[in-house]
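[1] Here is a sequence with its predicted model. Questions after.
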Amino acid sequence: MSDKRLKEHIASTSMTRYGQPSKELQLKAVENLINGRNTFVLAGTGFGKSRIAELFHRMIPDETGAVILVLNPLDSLGDNQVAEKKAAGFTTINLTKLKFNLQTAKEISNGDYQFVYLSPEIFLNSKLFETVYYSPKFQKRLALIVVDEAHMIWIWGLVESGAPGKSISAHFRHEDYGIFRPSYGKLGPQLLFRNDAPLLLLSATCRPVAVEAIKKSLKLTDDNVDMLHAELT
């Protein structure tokens, strides 16, 4: 399928599913992901970044049992996004320490959930999730990894490197204080172990120095990640 026909197909699917046209940047991001390109979307709050992963999943044949993994910094954010995805017709779960058990791990491996939300702590520190994530069965289903609030990778990298407090605080939004965890600064090595599933990085606020640091942390170069910019907050 040509790029033009692919974009038309994505746009048509969006119109059918949501009753409104997608933004050009949303279409471009989905097109990139279908072509296996890592994509970093910088767009303001309310832009519709979460719809990108939804549209991407709708392009995948149902019989593949594709799973999209979404890393986000707060359980409450995951709860909100789970409600949003369920309303859009997806099967989804927000993993928390209280909810994650052997039965849930089995359900995830079996592809019962199209979207799996989890914190970086579970992604990095849960032995049970590690068993699921590294299994060939799950890796075969893994279609995309989304990192929400991607700027936190850089901020917590500064924290762990011992950067002076003033230089760190200069990059925090008020709502970032006290709710994010240093685990976001340690995501790189584990994200590097995956099948050919692309990465989708999302942020509403990310300075150029932060973008470069994040790319370095995740071993991304200008050749293997596409930067898509919209209006930032």
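    Thanks, I have the structure now. Numbers count the residues shown, from 1 in each chain.
[2] From now on I want contacts and neighbour counts done on CA atoms only, so please keep to that.
    Noted.
[3] ok, which stretches of this structure are strands?
    For the chain, the strands defined by DSSP state E occupy 38-42, 67-71, 92-94, 115-118, 142-147, 199-203, 225-229.
[4] can you tell me which residues contact the residue positioned nearest the centre of the chain?
    Centre of the chain computed as the mean C-alpha position; nearest residue by C-alpha atoms, centre = their mean is Val146, 1.2 Å away. Counting by C-alpha atoms under 8 Å, 6 or more residues apart in numbering, Val146 makes contact with 53, 68-71, 199-202.
[5] Likewise for Leu158?
    Leu158 sits in contact with Ile168, where contact means C-alpha under 8 Å, 6+ apart.
[6] Distance-wise, check it relative to Leu187.
    If you measure Leu158 against Leu187 using C-alpha to C-alpha, to the nearest Å, the figure is 14 Å.
[7] want to compare, so here's the second one:
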Amino acid sequence: PWSDEVCEVLKSRFKMKGFRENQFQAINATLSGKDCFVLMPTGGGKSLTYQLPAVIQSGATKGVTVVVSPLLSLMEDQVQHLSKLGVFAFLINGDTPREDRDRIMDGLWKSNVEDFIQLLYVTPEMLGKSEKMLRAFDGLHRRRKFARLVIDEAHCVSQWGHDFRPDYKNIGEVRVRYPGVPMMALTATATSRVKDDTIHNLGMEKHGENRCQVFTQSFNRENLYYEVRPKSKGSQDVAAIASLIKESHAKETGIVYCLSRKNCEDIAASLAKDHGIRATHYHAGLEGPAKAAVQQEWQAGHIKVIVATIAFGMGIDKSNVRFVIHHSIPKSLEGYYQETGRAGRDGKPSRCYLFYGYGDAGKLRRMIDDPKNEGSREVKDMQHQMLRKMVQYCENKSDCRRVQVLAYFNERFNAEDCDGGCDNCLSESTYEEIDLTAEAKKAVDLVRKIRKDKVTLLHCIDVFRGASNTKAKAKKHVELDEAGAGSHLNRGDVERLFYQMIGEEALVE
């Protein structure tokens, strides 16, 4: 019954000509009062699936659409954008001035609330801790003015996701508090396990006619090119990034992802001072006004390169990002997919580079095992497994990058369709498959014999290749039968053999 109104609002209010894949179906489902799980790749148009229904008052449920999101910058962006389109959209978070918050809260109690507030964005923390807000939502529910509850970045609900957030776990309880209010969960990245866990945790597992409607589509981003490059030592890594930007992306907009806040600050400073690139850092430690200033400068194009932490969800909807560079490997292929997905949202060709050094994997392993890192042993084991898959992706120099990434999301892809869209498909190198089972067994035997001497991975590789350096002689490692068992292989192949065995857990670092 609302189809005509939906199409009219799309054109008149949102200034769009037509729907993308699954948008109309998801909008129709939520307006029918059904629960929905919407999985769309970055740039697929997830936001419209709840922003447009918020304006329609002829659906099965009416009133206010409440959106829960962890990404402050994205929420601020969207509220500004929607306000310009004439949509009554507001945001409440910890930084909202008291008078603004009081005005919004008063609006929620009005009998014709939809004439004042159509969309309300809140953080998961506010939803869990603000009793005043929950009382206002109770009032909406009683008056049948709670149109729907939308969970953005829904993978944060699942402990198996790459970005689990404890505050998100409580959203399921909020769901129980408001029976009859349809829920919509959205994400750009979720494996089958994360999807099922999210639906379960949010209490969306209904059966029969009321079952949760799931909308998924291909994860393939056709306009993105993927490449892995070896990482240089010391300050040379920044020089390599700078020359890449200058040679291939001069005057273009991009993001560089780093492992830590300090990395961000150092690399941004070096790119700007030593290499003349208009770059600045952006991470969770910045004060609100500083963040807003950086965002505005970047959106306006005054800053060309943002250097950000991997852990920080930028959530900035900038469509013309032409390149994403990872200075260090992400913790998982899910994270990598989401971060590279910030490139080329306008559909134009864009490039994704990952600078890979095995040492970064060691740092991430230590971060996972750090006692300060909350999580059960089971969760930490899962994080190690995700990291191993990320390392295998970087070490793999022969298989199509797209095939590898999409396989992680249980999607099959024909490498011929990549059409030069990654470094491995473009490479003219030929690789020969050889059986190294015998060498692998000897490598394990060698490590078993010398591990009591507290040796490093590099020392094991040296001894295996037959090096007779001072340490190897002093510890009498050169006299072992397995010493030199890999002397017929080049160093790169031996390193890959050891890394692969660590990846398969035949060895543990």
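    Right, received. Where do you want to start? From a predicted model like this one, the values you see are computed outputs, not experimental measurements.
[8] List the TM-score for the superposed pair.
    Superposed pair, TM-score by TM-score structural alignment, normalised by the length of the first structure: 0.79. Supporting alignment: 208 aligned residues with a C-alpha RMSD of 2.5 Å.
[9] on that earlier part again, next, format the strands of the first structure as a markdown table and append distance to Lys216 of the first structure.
    Formatted as a markdown table, those follow (distance: least, C-alpha to C-alpha, whole Å):
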| stretch | distance to Lys216 of the first structure |
| --- | --- |
| strand 38-42 | 13 |
| strand 67-71 | 19 |
| strand 92-94 | 29 |
| strand 115-118 | 23 |
| strand 142-147 | 15 |
| strand 199-203 | 14 |
| strand 225-229 | 11 |
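[10] Walking through the first structure, point out its helices one by one.
    3-18, 24-34, 50-58, 75-87, 102-109, 120-125, 127-133, 136-141, 151-161, 165-169, 188-192, 208-217 (DSSP state H).
[11] Just send those back as a markdown table, with distance to Asn94 of the first structure too.
    Shown next, in a markdown table, are these (distance: least, C-alpha to C-alpha, whole Å):
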| stretch | distance to Asn94 of the first structure |
| --- | --- |
| helix 3-18 | 23 |
| helix 24-34 | 23 |
| helix 50-58 | 15 |
| helix 75-87 | 6 |
| helix 102-109 | 11 |
| helix 120-125 | 11 |
| helix 127-133 | 13 |
| helix 136-141 | 17 |
| helix 151-161 | 20 |
| helix 165-169 | 30 |
| helix 188-192 | 19 |
| helix 208-217 | 25 |
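[12] can you tell which of these is closest to Thr233 of the first structure?
    Nearest of these to Thr233 of the first structure, taken as C-alpha to C-alpha: helix 151-161 at 12.9 Å.
[13] Off-centre distance for the closest one?
    The chain centre lies 18 Å from the centre of helix 151-161 of the first structure; the measure is C-alpha atoms, centre = their mean, to the nearest Å.
[14] can you state the direction angle for it and strand 142-147?
    60 degrees (axes from the mean of the first three to the mean of the last three C-alpha atoms, to 10 degrees).
[15] Pull out the buried positions in helix 151-161 of the first structure.
    Neighbour-count burial for helix 151-161 of the first structure flags 151-159 (criterion: 16 or more other C-alpha atoms under 10 Å).
[16] now do stretch 194-209 of the first structure
    194-195, 197-206.
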